[in-house]
Structure formats: C-alpha cells, structure tokens
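Chemist: let's see this in three dimensions:
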Amino acid sequence: MSIQVFILSRLMVEKTYPYKLKKQMTEPIPLDELGGITESKLYYHFDALAKKGLIEPVEVIKEEHRPDKQVFEITTKGKEELPKKIYQLFKSANDINDIVIGLANLKYVDPEKVVALLNARLAEYKAHWDRIMNFENTSKRDRKSENLNELLVGYFTTKSDHTIYWLEEAIIQIEQGNL
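Modeler: Predicted coordinates:
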C-alpha cells in the first residue's frame, strides 16, 4: 500500500517512469534500501495502479541501445484515490515505519482526520499491549525458559515503548503543523 501511495504522490508532482523513480529514491538517503523497494516491486505496482485506472501511460521514451521507458501520469481517479490510500496507511499502522510515506504526503489529506486516525490506532495499540503485559503465565519454567522469557519481554516492551513514543510524537508534530 505505501509503495502505491509513494508512486501516486510522485505522479501528483510530475510524470515519471519506474526506473527514474527508483533512482530518485536513492538520493540523498537510500529510501529504496530502507523500505525494501526493488525495481521489480515498482514495476509491479505501476502495473497494478494502471490496471485499476489510477495511472495511465502517456508517452514512450525510446533511446538507442536502451529499453523503452513508459512514462505515466496520475488519472482523475488516481487523484481521488490518493487521500483514501493515505488514510488507510494511518488507519492500519502498526508502527512508525507504516506511516512514513503518509507523513511525507500530509498535504493531500486533512491533518485533523489523520490525528484522529492515529489517536484511535494508538489507543488500540496501547490496549493490545496492556492485555499482553497483564497476561499471567503460571506454568512452571526452567531457568533457560525463564531467561528466554525475560529476554523477549524486555525486547517487546522496549519495542512497544518505542512505537508508542513515536506515534505520539507524530501526532504532536501534525497537530502543531510541523509536518
């Protein structure tokens, strides 16, 4: 979903083709590597968006000794769907990684609605984590099992605290108009 939001948001700015978009993702930081986005994934999502009528090819660039490059632009339907896809990112977010593309494209959505979605998601996340932490396992464990349990509880507690902190920080930054 976030790859499609990324593609649609880039096409809101300019017509482009998958290879060019992939190159743009490497500078100034390697977003493609951080997000695990390969050229084949980009081509797949360009194709999927075209099949849904959200983007369309408008030009073919032919260069000698190079493959043809199909240039795409966003359609009216794509412009209507982009905010819905961004809201869906925020609605289904499990951590900050899931909303990075949405945060970068807040200009296409209502920030107050995003804050409401993130607050709801944060409340669900906290409630879920509280249920997990309040689960009492009364089974007898040996020392190695106990050590493993402590290690995992420590890891997941730290991860949960980190997620909660950054979701709250994102909400604050949106509310203050900083993003």
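Chemist: C-alpha from now on. contacts and neighbour counts both.
Modeler: Fine.
Chemist: gap between the lengthiest helix in the chain and the chain center?
Modeler: Longest helix in the chain, counting residues (DSSP state H): helix 143-175. Relative to its chain's centre, helix 143-175 lies at 20 Å (Cα atoms, centre = their mean, to the nearest Å).
Chemist: and the helices in the chain?
Modeler: Going by DSSP H, the chain shows helices at 2-13, 18-24, 31-35, 39-51, 76-91, 100-104, 111-133, 143-175.
Chemist: closest to H65 out of those?
Modeler: Of all these, it is helix 18-24 that lies closest to H65, at 15.8 Å by Cα to Cα.
Chemist: by contact count, what packs against the longest helix of the chain?
Modeler: In terms of contacts (3 or more Cα pairs under 8 Å, 6 or more residues apart in numbering; DSSP states H and E), helix 143-175 is packed against helix 111-133.
Chemist: mind checking the helices of the chain for the one nearest to K62?
Modeler: Among these, if distance is taken as Cα to Cα, the winner is helix 18-24, at 13.8 Å.
Chemist: could I get the helices of the chain as JSON lines with mean neighbour count?
Modeler: Supplementary listing: the helices of the chain in JSON lines, determined by neighbours: other Cα atoms under 10 Å:
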{"stretch": "helix 2-13", "mean neighbour count": "19"}
{"stretch": "helix 18-24", "mean neighbour count": "16"}
{"stretch": "helix 31-35", "mean neighbour count": "13"}
{"stretch": "helix 39-51", "mean neighbour count": "16"}
{"stretch": "helix 76-91", "mean neighbour count": "19"}
{"stretch": "helix 100-104", "mean neighbour count": "18"}
{"stretch": "helix 111-133", "mean neighbour count": "15"}
{"stretch": "helix 143-175", "mean neighbour count": "14"}
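Chemist: distance to E59 added to the ones you listed, as CSV?
Modeler: Formatted as CSV, the helices of the chain follow (distance: least, Cα to Cα, whole Å):
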stretch, distance to E59
helix 2-13, 14
helix 18-24, 13
helix 31-35, 25
helix 39-51, 14
helix 76-91, 18
helix 100-104, 27
helix 111-133, 35
helix 143-175, 38
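Chemist: this one next, for a side-by-side:
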Amino acid sequence: MSIQIFILGALTEGEHSPYDVKKKIVEVLNNKIEKASEGSLYYQFDVLCKKGYIEKKEVVHSDNRPNKTLYGITAAGRDKLIEDIYAEFQNFTSVPALYTSLLFSDVVDKQKLSYLVEECIQKLKKRSNDSVISNAHLIPENKKKSIELISNHILDYLEKDIHWMENLLLYLREQED
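Modeler: Purely as a prediction, here's the structure:
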C-alpha cells in the first residue's frame, strides 16, 4: 500500500508523471518503498487510474524523448489517501511501515492521527511487556544466555520504537493547533 500512498501523496502536491514520482521516491526515501520498480510503479498508476483515484491530465510531447503523461489526483483519490494513511496506523506492524504515511500526514486530521499513534504506542508497550520472559525456569540452562540476549535485543528495539512514536505524537500535537 505504501507505493499507492506515495503516488497519491505526490499528486496532492501537483501533477506528475510516473517517472517524476519514481525520482521523488529515490530522492525522498532512497527507493525504500517495497515494489518501487519502474514496472510496478507504472502498474500502480494504471490501477489508481482505473479506480478513479487519479486521472490523466496532459501528455507532454518532446522531439528527443518519449511522450510523458502527467497525472493528477481526483477527489476520490484524496479520500483514498486519507483512508489509507489512517489504515497504515490502525494496522501498525512496524515503524518503517509508517514512513510513507508520515510524509503525507499533512492531508489528514492531526487529532485523529494522534489518537491512532497513541494506540500504536500502547501496542508497542504491550509487545514489550509480552517480550519479558516469565517462564525462565522452563528454559534449559544451556539456552538461557542466548534467550536473554535475544530478549534484550527485542526490548531495546521496542523501547526505541516507543520513544520514536512518542516523539511523533508530540510533533502531531504541535500540528493540531
């Protein structure tokens, strides 16, 4: 979904061709969006166009280059973008999965997004609590140190993610005003 969010978000900022959006993905996210190959990007443009979320605006002709089709977002596309951003936070799995949605969070209600971020923080805290080994007496002696190291690593990452989400929450609350 993040590639569609990126396309729709980019089109809220103006008309673009698939090639222009690909350049933005490389510039902004260092091409870290899953399935952001040129072929899949053009496919996603076709999908979004068929669903009425974007539309062809203009074909730019050039003598020494192939024609370039510029696309714009529709009202339905703006609604879809907002819906998808909320869904990314509601279905939170990891912090990196939120990066694309965060880039275009200026189009959503900050108060609602703050509420969703609070829910994400609670999920992370629950994961952190669930990660604590409560049945240490059941672990074979020769595995205890390995499991302790694994558990500590998991907890360290969860603490960093919680801290990041809390900073995001502060940022969003500042934007609410």
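Chemist: just to revisit the earlier point, now the longest helix of the first structure against helix 111-133, angle please.
Modeler: Computed by axes from the mean of the first three to the mean of the last three Cα atoms, to 10 degrees, the angle separating helix 143-175 of the first structure from helix 111-133 equals 170 degrees.
Chemist: what's the matching residue for Q173 of the first structure over in the second structure?
Modeler: The alignment partner of Q173 of the first structure in the second structure, by TM-score structural alignment, is Y171.
Chemist: what separation do you get for that match and E83 of the second structure?
Modeler: The gap separating Y171 of the second structure from E83 of the second structure is 21 Å, by Cα to Cα, to the nearest Å.
Chemist: what's I154 of the second structure aligned with over in the first structure?
Modeler: So, by TM-score structural alignment, I154 of the second structure is matched to F156.
Chemist: contacting residues for the closest residue to R127 of the second structure other than its chain neighbours?
Modeler: Counting by Cα to Cα, 6 or more residues apart in numbering, L158 is the residue found nearest to R127 of the second structure once chain neighbours are left out, at 7.7 Å. Going by Cα atoms under 8 Å, 6 or more residues apart in numbering, L158 of the second structure touches L124, K125, R127, S128.
Chemist: among those residues, which one sits closest to S17 of the second structure?
Modeler: Of all the contacts of L158 of the second structure, the one with the least separation from S17 of the second structure (Cα to Cα) is L124, at 38.1 Å.
Chemist: which residues sit in contact with the nearest residue to I7 of the first structure once chain neighbours are set aside?
Modeler: The spatially closest residue to I7 of the first structure, leaving aside those adjacent along the chain, is F46, at 7.5 Å (Cα to Cα, 6+ apart). For F46 of the first structure, the contact set (Cα under 8 Å, 6+ apart) comprises Q4, I7, P18, I55.
Chemist: most distant residue from the centre of the second structure?
Modeler: Using Cα atoms, centre = their mean, the residue of the second structure lying farthest from its centre is E141. It sits 41.6 Å away.
Chemist: pretty sure L117 of the first structure contacts F90?
Modeler: Yes - with contact taken as Cα atoms under 8 Å, L117 of the first structure and F90 are classed as touching, separated by 6.2 Å.
Chemist: thinking again about what came up before, closest one to E64 of the first structure among the helices of the first structure?
Modeler: helix 18-24 (16.5 Å).
Chemist: please state the offset of the closest one from the chain centre?
Modeler: That offset, for helix 18-24 of the first structure, works out to 18 Å (Cα atoms, centre = their mean).
Chemist: what lines up with L106 of the first structure in the second structure?
Modeler: By TM-score structural alignment, L106 of the first structure lines up with S105.
Chemist: that match: neighbour count?
Modeler: Neighbours of S105 of the second structure under the rule other Cα atoms under 10 Å: 18.
Chemist: and for I133 of the second structure?
Modeler: Residues contacting I133 of the second structure under the criterion other Cα under 10 Å number 12.
Chemist: and the gap between it and N64 of the second structure?
Modeler: I133 of the second structure is 65 Å from N64 of the second structure, where distance means Cα to Cα.
Chemist: ok, Q44 of the second structure next?
Modeler: From Q44 of the second structure to N64 of the second structure the distance is 26 Å (Cα to Cα).
Chemist: what do you get for E27 of the second structure?
Modeler: 25 Å.
Chemist: with T93 of the second structure instead?
Modeler: T93 of the second structure is 46 Å from N64 of the second structure, by Cα to Cα.
Chemist: R121 of the first structure reaches S92, doesn't it?
Modeler: Yes - judged on Cα under 8 Å, R121 of the first structure makes contact with S92 at a distance of 7.4 Å.
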